[in-house]
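S.K.: below: sequence and its predicted model.
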Amino acid sequence: MTGWNFKHGYFVLNMRKSLSLLIIIVALASGAAIAEPQQRTKVPRIGYLASASGLGPLEEAFRQGLRELGYVEGKNIAIEYRLAQGKLDRLFDLAAELVRLKVDIIVTPSTLDAFAARRATTTIPIVMAASGDAVGTGLVASLARPGRNVTGLTVLARELSGKRLELLKEAVPRLSRVAVLWNAANPDKARDLEETELQARALRLRLQSLEVRAPNDFESAFRVATSKGAGALFTLTDALIIAHQSRIVDLAAKGRLPAIFSEREFTEIGGLMSYGPNDADLYRRAATYVDKILKGAKPSELPVEQPTRFELVINLKTAKKIGLTIPPELLVRADKVIK
């Protein structure tokens, strides 16, 4: 009887050990099964840092690019928008705020925005949607190998200055003096002005610099342009210029100044002409950088890409309003004519 009790107790003990071991295995497996979906459902956060006052069609183009790659805002990706309302000091504060939020990537619309983000972090990847001179400003070491935490797309601002001046001279054959409106508070634009001056000399055009630093500078700048006999207007676009595009277009029309811009949005609201990259295409392509970085690519090894699509837009209604006849040979080359 005693032998039977010993064997029975031994059997029960083994059963208890086996049951305990089984419970532990099941618990570990369940925990792993729970943890795995939690890891898979981690939603990446993108910081969007801009000098602008609000969001518009270009930001929608960026979101469209994300959707085409399978990212839907509010579902499997989050975007933290930070807009500086045209205030430079606020821009740097917002860049630091995004760094404190530990966003996965910062997307910037312009060189100045990228510069603010780069000053705030050397580790969080930064994607430029439409930079100016990223090499000259030190944002990247080269277009082929950026070498740092910044990459993205360039708009070839300086390279296209000569082409815009050519188009302006073709539209106004007797043109000799061009007023150049630019934001002197933006360090990137001083280099743009130098390049534009070189191109102007080759075309036998004289430039008149119209420096602005704040919104209340525009009226006085246009008064100087008309008083000194400027025959046309050329803009070096940045966030300040874009934020006040309606005002600039109205002032150009009031002064009967034929104007050329780099963004088609200016022409669509009443500017005379625009020539430049298709910005919506650039913003959509910026989404591919976000996708690659989220999948493990290093920004230092992703080459900075250049525009592939350019467009000339002419507003005939504006031409008529300011008493200008656009040559037919120029009209036929336009990608879009607003009538």
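M.R.: Perfect, thanks for sending it. Residues are numbered from 1 along each chain as shown.

S.K.: okay, CA-based contacts and neighbour counts for the rest of this
M.R.: Fine.

S.K.: ok, residue 155 - contacts?
M.R.: Remark: with contacts taken as Cα atoms under 8 Å, 6 or more residues apart in numbering, residue 155 is in contact with 130, 131, 132, 276, 277, 306, 307.

S.K.: let's go with 6 Å and repeat that
M.R.: With Cα atoms under 6 Å, 6 or more residues apart in numbering as the criterion, the residues that contact residue 155 are 130, 131, 132.

S.K.: and which of those residues is nearest residue 185?
M.R.: Using Cα to Cα, the shortest approach to residue 185 within the contacts of residue 155 belongs to residue 132, at 15.0 Å.

S.K.: burial measure for the closest one, as a count.
M.R.: Burial measure for residue 132: 22 neighbouring residues, criterion other Cα atoms under 10 Å.

S.K.: which of the contacts of residue 155 sits closest to residue 206?
M.R.: Top of the list for closeness to residue 206, among the contacts of residue 155 and by Cα to Cα, is residue 132 at 23.7 Å.

S.K.: next, the one to line up against it:
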Amino acid sequence: MLQGEKKKYIYIIMAILGLVFLACFALTALFSDRTEEKPRRVAVLMSGESRRGKLLGLQQGLAELGFMEGNHIVYQIVSAGENRLRLAELAWDLVRAEPDVVVALGGLEVDAAQQAVERRYKETGRTVGVVFAGVASATSRGLYQNPQQPRYITGVENLDAELSGKRLEYFKHLVPSLKKVGVVYEPGIVPSEQGVKFAQEAAQLLGVEVVKYPVRSPYDLLALETTLLPDACDGLLLMPSFMIESGGEVLYRLSLVKKIPVFGLRVKDASTYYFASFGPHVYHQGRQAARLVAKMLKQSSAEDIPVETPDRVELVINVDIARRIGVKLTPAQLHYADQLVGKDCQ
């Protein structure tokens, strides 16, 4: 009897040891497979340091979604050093290397990436998925025809052109004396020209006259200091344009010298250079794009990932600049702002 009980316990112990062995084997195989899995390659195309905020948002967003650099993904980040003429060559080099996804951090970048992917498709019959982070007038650029079916490209549309009318509306609320607004735009740039149309439509409803100031080069921006005559307009409204957005220091100086308010597109614009701005934060655009990149890395096709609009847009007022150019703001006007910046608001 005792002998039988002893054998029974031996069998139980052997069974337990067998289960432990199988569990250890399964775990070893699982972690071995994960170890051998190669990190996914994420290529990032940026025009220059002006896109750094989007890049930081992208990287942090992917990390929070479980895609850690070095373990799960490897970045290949190339910058054109603010020289837009280099973007086509850089985009082609990235696409030719066939990464898992290409992230374009702006309109100039996605235009170059699209051309590179289409060239690659003609040569090899293969495409590379592209995610854009904050692009204006994506439909007019030919990135997609139907927002629900964006081919091999998807991303975050920033609505820069469409928001031009709302910017003018806020401008009028903050500066009620605004009768003539100078619209600064870059001819030949689709979002810039579309923004003018939206601003003109809003101006008719607001009873504001639009004075157009086309700028075709950084020299034209500099020339505004001399060509902008006194009483020519009561404020400047900026349209989407990489060149105009890169001219913050020039327009900041113009604003102070002429005592004229300038209304920009980005949160950082008002934080640094302008009287006010309304639009998405570049960092948040990068974080939002990270969600789409994560979906693509999980084997989703770009055609299955709809283009998104900004999660949030903000009105920012720089109270220091308002004081320096002589714009007096009431508490009710300041209440419009999502964010107030400057020493005077502390």
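M.R.: Sure, I can see it. Keep in mind that what you see is a predicted model, and the values were worked out from it rather than measured.

S.K.: quick check: residue 174 of the second structure vs residue 131 of the second structure, distance?
M.R.: Per Cα to Cα, to the nearest Å, residue 174 of the second structure is found 36 Å from residue 131 of the second structure.

S.K.: which of the contacts of residue 155 of the first structure are retained in the second structure?
M.R.: For both residues aligned by TM-score structural alignment, their matches' Cα atoms under 6 Å, a contact is called conserved when the aligned residues also meet in the second structure; among the contacts of residue 155 of the first structure this holds for 130, 131, 132.

S.K.: residue ranges of the helices in the stretch 101-250 of the first structure, please?
M.R.: According to DSSP state H, counting those that start in this stretch, the stretch 101-250 of the first structure carries its helices in the segments 111-120, 161-171, 187-202, 218-227, 239-243, 245-254.

S.K.: packed most tightly, which of those helices would that be?
M.R.: Scoring the helices of the stretch 101-250 of the first structure by mean neighbour count under mean count of other Cα atoms under 10 Å gives helix 111-120 as the most buried, with a mean of 24.

S.K.: mean shift between that helix and the second structure?
M.R.: Its match in the second structure and helix 111-120 of the first structure itself, once the structures are fitted together, sit a mean 1.4 Å apart by mean Cα distance after the TM-score superposition for the first structure.

S.K.: next, the angle helix 187-202 makes with that helix.
M.R.: Relative orientation of helix 111-120 of the first structure with respect to helix 187-202: 140 degrees, computed using axes from the mean of the first three to the mean of the last three Cα atoms, to 10 degrees.

S.K.: residue 260 of the second structure: how many residues sit nearby?
M.R.: Neighbour count for residue 260 of the second structure, taken as other Cα under 10 Å: 24.

S.K.: residue 280 of the first structure matches what in the second structure?
M.R.: Taking TM-score structural alignment for the superposition, residue 280 of the first structure sits opposite residue 283 in the second structure.

S.K.: related to what we said a few turns ago, who wins for proximity to residue 136 of the first structure among the helices of the stretch 101-250 of the first structure?
M.R.: The nearest among the helices of the stretch 101-250 of the first structure, by Cα to Cα, is helix 187-202 at 8.2 Å.

S.K.: which part of the second structure matches that closest one?
M.R.: For helix 187-202 of the first structure, the aligned range in the second structure is residues 190-205, judged by TM-score structural alignment.

S.K.: re earlier: let me see the contact set for the match of residue 280 of the first structure.
M.R.: With contact set as Cα under 6 Å, 6+ apart, residue 283 of the second structure has these partners: 53, 54, 57.

S.K.: wait, is residue 54 of the first structure part of a helix?
M.R.: No - the assignment for residue 54 of the first structure by DSSP: H, G, I helix; E, B strand; the rest coil gives coil, which leaves it out of any helix.

S.K.: circling back: before we move on, which element is the match of residue 280 of the first structure in?
M.R.: Assigned by DSSP states H and E, residue 283 of the second structure belongs to helix 282-297.

S.K.: equivalent range in the first structure for whichever helix or strand comes after that helix?
M.R.: On the C-terminal side of helix 282-297 of the second structure, the closest following helix or strand by DSSP H and E is strand 314-318. Strand 314-318 of the second structure corresponds to residues 311-315 in the first structure, going by TM-score structural alignment.
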